[in-house]
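**Q** Pasting the sequence and the predicted model now:
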Amino acid sequence: MNKLENKVAVITGAAAGMGKAIAQLYAKEGAKVVLSDINESGIKQVAEEINAIGGMAIAVPGNIAIQHDVDALIDTAVNTYGTLDILVNNAGIMDNFVPAEEVTDELWERVMGVNLTGPMRTIRKSLPIFRTKVSGTIINIASVGGLQGSRAGAAYTASKHALIGLTKNVAFQYADQGVRCNAIAPGGVNTSIGDTIQSPNQFGLQKAISGAAFNPRSGEADEIATIALFLASTDASFVNGAVIVADGGWTAY
């Protein structure tokens, strides 16, 4: 039997990279997937590809930094498939490696809006559904930047540290209500998040890449998707509040 048979999963940032790989794997394992991204044509294409091979997928374009779009996303999932079982907060953006001395309010708020406030809002919207069912799984895609001090600029680093804190808070506080909340902290993965970097700050960039020589290799989106499948399945029934590092050993040095 498929690991996610008849489960309903919402996946943000699903037009490419890790989000797309997670959506495809979840669908292969029997889940009905609801895809979100600001890239409307991208998620529609992913949904079409999943449906073409016998899966079940719908695309809900939107920006998780906007409350209305979050409400529409979760409401559409429930209205279409009757419930929600799995929430994957994958959408994220970089911060041009801008250090604290030079970070602007606009950059800080934009990065926090997508990387932290968005996941908070999707979690907040999903928890009443999970609590009613006494069952639900949340997976936040964090980063080794949420464990280390300088894998990016100040805003991205702060957002991912905070996302890990949010993960642990939700995990403990709702554990007795059937909710599990875990995070994955990828290292360097070949995805399109680099497209969100424009004119990187050279001081911050040099600081961030100073440890790049210790990175054994870059990962692939499919390698993160298999971890997300494990966390969403009953195989991980006793895993809650965990941060699974997937970086090929980069942070082990």
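**A** Yep, that arrived. Numbering: from 1, shown residues only.

**Q** From now on I want contacts and neighbour counts done on CA atoms only, so please keep to that.
**A** Noted.

**Q** Centre-most residue in the chain?
**A** Centroid-nearest residue in the chain: Asn90, 1.8 Å away (criterion: Cα atoms, centre = their mean).

**Q** how much space between that residue and Ala225?
**A** Distance, Asn90 to Ala225, using Cα to Cα, to the nearest Å: 11 Å.

**Q** overlap in contacts of the two?
**A** 18-19 (Cα atoms under 8 Å, 6 or more residues apart in numbering).

**Q** got another, please set it beside the one above:
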Amino acid sequence: MDDFAKLAEYVGFTNALEVGAFVPTRHTDTYPFITPTGTELAGKSVIITGASKGIGRATASRLVKAGCSKIAIAARTGLDKVAEELKLEAQQLGLDPPTILPVQVDVTSDESVKAAAQTVEDAFGGKIDILINNAGYLPKLVRIGEADPSEWWKGFEVNLKGTFLCAHYFLPLLLRSDTKIVINLTSIGANLLTIGGASYQASRFTNCRITEFLARDYEEEGLIAISVHPGGVKTDMGDNLPEVMHFSLTDTADLPGDTIVWLTKERREWLNGRYVSSPWDMQELEGKKEEIVERDLFKFRMTV
């Protein structure tokens, strides 16, 4: 058995490689078609969780670059420094300074998320346009019988309960908007069967299904919900992956940041309830719009 075959046996790709190759071009960094110009999100209000570092921090920066007017940055840790950095970035870009609202929140706590929603409601005039559920947790990959139960369950606490609580408490604010977009960060791991990966990969799978349910539950109100795989970005969370999987961490954080801006700058009903991979070329993805809708692609279904 060659090295790739050994890796494939361990990772359990299922059809993840085919999903990744759905569009011909794969990006590892941002590119002109999705790079913000400063007007994409002008007048829009956003809250992003897990915004203190990594992909969340980079996405907040790209929201600034897109001209977003009101940005609530949420995390468990203090965010005052990040808020000042984001205001400075807007100034350096020659953009109108956005309102940056730091919100300290534990996405696994009912009371904490409820309080955060009230804070944002009071500060942003009673509504928000976009919710980005970015906060996530990757436990070390350990087989179920060998896992520490509390550590294993933490993957679901952050990735599933956190997504649910934020959706639950911010939905009233979203539904007062004309934009009404939810972005749930997921992972290609939702489509893998890696040995020891049950906590992370199953919880990321549920993120995709929650996205489908949001689209289904609120279709009459016009809510759009999209699951986004950020790509393989080397973050503190990614460091919990086994060394053998670090080869996949080749993408910049700006790639998912700009992909999210592109996905939220207009309402794309044809992607509602679906999974989108940041490394895909978005222009090529647009070219496959009819195929995606006709075949109802990028939702989880059993094959028979």
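**A** Cool, got the structure. Model, not experiment: these values are computed from the prediction.

**Q** In the stretch 201-304 of structure 2, what residue spans correspond to helices?
**A** 254-264, 282-287, 289-295 (DSSP state H, counting those that start in this stretch).

**Q** so which of these comes closest to Lys127 of structure 2?
**A** helix 254-264 (16.1 Å; Cα to Cα).

**Q** Where does that closest one end up in structure 1?
**A** Aligning helix 254-264 of structure 2 against structure 1 (TM-score structural alignment) gives residues 222-232.

**Q** Nearest residue to Gly30 of structure 1 in space, please, no chain neighbours.
**A** Glu5 (4.1 Å; Cα to Cα, 6 or more residues apart in numbering).

**Q** Show me what that neighbour lines up with in structure 2.
**A** Aligning on TM-score structural alignment places Glu5 of structure 1 opposite Ala42 in structure 2.

**Q** Do a quick rundown of the helices in the stretch 1-150 of structure 1.
**A** Secondary structure of the stretch 1-150 of structure 1 (DSSP H, counting those that start in this stretch): helices located at 17-28, 40-52, 67-81, 105-112, 118-133.

**Q** mean per-residue distance, the longest one to structure 2?
**A** For helix 118-133 of structure 1, the mean distance from the matching residues in structure 2 following superposition reads 1.6 Å, by mean Cα distance after the TM-score superposition for structure 1.

**Q** Just list what that helix packs against, helices and strands only.
**A** With contacts taken as 3 or more Cα pairs under 8 Å, 6 or more residues apart in numbering; DSSP states H and E, helix 118-133 of structure 1 sits against helix 67-81, strand 86-89, strand 136-141.

**Q** for stretch 257-267 of structure 2, which positions count as buried?
**A** Residues of stretch 257-267 of structure 2 classed as buried: 257-265, 267 (neighbour count, 16 or more other Cα atoms under 10 Å).

**Q** next one: stretch 171-191 of structure 2
**A** For stretch 171-191 of structure 2, burial by neighbour count (16+ other Cα under 10 Å) applies to 171, 173-175, 177, 179-191.

**Q** Between the helices of the stretch 201-304 of structure 2, which one is closest to Gln104 of structure 2.
**A** helix 254-264 (21.3 Å).
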